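Undergrad: Give me a model of this one.
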Amino acid sequence: MSVDRGIYRFREFSDLPGEGDDHLVRWSLWSKGRAVVSHTTALAVHDLGTANPDQIHLTVPRNFRQKDAAVILHQAELDSEEVEQRGGYRITTPVRAISECAAASTDQDVLDSAVAEALEQGMATRRQLLYAAQRLGPRAELGVERALRTGDS
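TA: Okay, the predicted model is just below:
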């Protein structure tokens, strides 16, 4: 069965988990494994908060030169502890996804809900979120601090 142009899924394996993520595998193949699902797309995959991006967000190395109108590319060098391997693609961790969304000035309501759910589900601690945000700069730090204050209310 065809998933996309030149990408196929064997019928014997069509009932395996992750079939809903085929579009993310496609972008991993397109980038030759260099892209990492990130930002609000990662929040949605992790099922954190109310993020519902209309485009795929990918973080790529600074020397990455491919482009496609269907994706939003963010350039950064990611540490191995900021990335998780999934079936056929890589994705930023919940902590990294939250901090990069804060740095990108994602809607505060989206951040608030993602932080609350990450804490509630044990995917992150307050300290981890603050540290990750500090590494990405003042805008990220402010967004995460606001989300944590909202959760305290």
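Undergrad: contacts and neighbour counts: CA atoms only from here.
TA: Noted.
Undergrad: Where does Q85 fall, secondary structure wise?
TA: Element membership for Q85, per DSSP states H and E: strand 83-86.
Undergrad: That strand - contacts with which helices or strands?
TA: For strand 83-86, the elements it packs on are strand 89-92, judged by 3 or more CA pairs under 8 Å, 6 or more residues apart in numbering; DSSP states H and E.
Undergrad: can you rerun that using 10 Å?
TA: Applying 3 or more CA pairs under 10 Å, 6 or more residues apart in numbering; DSSP states H and E, one finds that strand 83-86 contacts strand 36-37, strand 89-92, helix 94-103.
Undergrad: Mind listing residues that contact the first one?
TA: Think strand 36-37. Outside strand 36-37, the residues that touch it by CA atoms under 10 Å, 6 or more residues apart in numbering are 24-25, 27-28, 42-43, 45, 56-61, 73-74, 78, 83-85, 89-93, 97.
Undergrad: Which residues are in contact with the residue nearest to the spatial centre of the chain?
TA: Compute the mean C-alpha point of the chain, and by CA atoms, centre = their mean the closest residue is A42, 2.2 Å away. Going by CA under 10 Å, 6+ apart, A42 touches 36, 48, 51, 53, 56-58, 90-94, 96-98, 101.
Undergrad: Let's compare: structure for the following, please.
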Amino acid sequence: MSRSPLPVSQERTRLLFETADQQSGYFTARQAEHAGYSRRLHTHYVGIGAWRRTASGVYRLRDYPWSEDEQFVQLSLWSRDAHDEPQAVVSHDTALRLHDLSDIDSARIHLTIPSTFRKIAPQGVVLHKGKVSPRDRQLRAGYTVTTPARTLVDAAKSPLSPEHLNSAVREAITRGLVRTRTLLQAVEELPPEAASRLIAALTHMPPAEVA
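TA: From the prediction side, this is the model:
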């Protein structure tokens, strides 16, 4: 015997939760509409406190458990384009921390966005314009972050101190997150100063680990 379908209100609640559950409790207005919530209902659920509006067209389920990474999910959804597709990738100093490659203490969040991106960064967010190919990003729960290799390349092009860069490169190679050969290949496409910084970081590796 087949199970009776859920009432409309329960079905849309289920669909919305499934979406929000993959995004630390966050969802967009368009995602809510796809789940069956009209725009008028958005206002209603914010009004009764079931949803919390966190940015233009971005909401959070009130009772969803807090997640350590939810700030990145929120910024990913904030960066969405006209097709509701997130544009920002967590990168640079922030990606170094997420990969446990640096203990840099920075309150600012670094994101890489396309050159055509026009939104103004929220307070505490640093935007870097550039292209991040699919192979240079990793999917996390509700957001993407640059791969360890791409993160180190970005670090070589940034004002990051040589000490922190050397340490990050050594840690990434030691833990098997990136191969020396991959970084040497990346050197060929870097500006001269960044290439020199990355090569210098590799020369600080113990001989057995550089091979």
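Undergrad: Just give the TM-score of the two.
TA: Once superposed, the chains reach a TM-score of 0.87 (TM-score structural alignment, normalised by the length of the first structure), with 148 aligned residues with a CA RMSD of 2.1 Å.
Undergrad: hang on, the earlier thing: make TSV from the helices and strands packed on strand 83-86 of the first structure and add mean neighbour count and distance to A116 of the first structure to it.
TA: Listed next are these as TSV, based on neighbours: other CA atoms under 10 Å; distance: least, CA to CA, whole Å:
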stretch	mean neighbour count	distance to A116 of the first structure
strand 36-37	26	21
strand 89-92	24	18
helix 94-103	27	11
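Undergrad: now the strands for the second structure?
TA: In order along the chain, the second structure carries the following strands (DSSP state E): 26-28, 51-55, 58-61, 89-90, 109-113, 125-129, 137-139, 144-146.
Undergrad: ok so, going back, dump the helices and strands packed on strand 83-86 of the first structure into CSV; add distance to Y131 of the first structure as well.
TA: Formatted as CSV, those follow (distance: least, CA to CA, whole Å):
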stretch, distance to Y131 of the first structure
strand 36-37, 21
strand 89-92, 16
helix 94-103, 9
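Undergrad: So which of the ones you listed is nearest D4 of the first structure?
TA: strand 89-92 (15.5 Å; CA to CA).
Undergrad: Which part of the second structure matches that closest one?
TA: Counting by TM-score structural alignment, strand 89-92 of the first structure falls onto residues 143-146 of the second structure.
Undergrad: Now find how far off-centre the matching stretch is within its chain.
TA: Distance of stretch 143-146 of the second structure from its chain centroid, counting by CA atoms, centre = their mean, to the nearest Å, is 3 Å.
Undergrad: ok, now stretch 78-86 of the first structure?
TA: Its chain's C-alpha centre and that of stretch 78-86 of the first structure lie 11 Å apart, by CA atoms, centre = their mean.
Undergrad: Just the terminal-to-terminal distance for that stretch.
TA: Across its full length, stretch 78-86 of the first structure reaches 16 Å end to end, with CA to CA, to the nearest Å as the criterion.
Undergrad: Grab the longest helix from the first structure for me.
TA: Secondary structure assigned by DSSP state H gives helix 138-152 as the longest helix of the first structure.
Undergrad: Over in the second structure, find the residue span that helix aligns onto.
TA: Counting by TM-score structural alignment, helix 138-152 of the first structure falls onto residues 192-206 of the second structure.
Undergrad: Now do the matching stretch: everything it contacts.
TA: With contacts defined as CA under 10 Å, 6+ apart, stretch 192-206 of the second structure is touched by 152-159, 161-171, 173-174, 180, 183-184, 186-190, 209-211.
Undergrad: Run a quick neighbour tally on R34 of the first structure.
TA: Using other CA atoms under 10 Å, R34 of the first structure is surrounded by 16 other residues.
Undergrad: Which residue in the second structure aligns with it?
TA: Counting by TM-score structural alignment, R34 of the first structure corresponds to Q87 in the second structure.
Undergrad: try L48 of the first structure
TA: Under the alignment (TM-score structural alignment), L48 of the first structure maps onto L101.
Undergrad: now H57 of the first structure
TA: Under TM-score structural alignment, H57 of the first structure pairs with H110 in the second structure.
Undergrad: show me the contacts for the closest residue to its match other than its chain neighbours.
TA: Once flanking residues are discounted, H110 of the second structure sits nearest to V126: 4.8 Å by CA to CA, 6 or more residues apart in numbering. Counting by CA under 10 Å, 6+ apart, V126 of the second structure makes contact with S91, H92, R108, I109, H110, L111, T112.
Undergrad: For the residues you listed, which single residue is the most surrounded?
TA: Going by other CA under 10 Å, S91 tops the contacts of V126 of the second structure with 30 neighbours.
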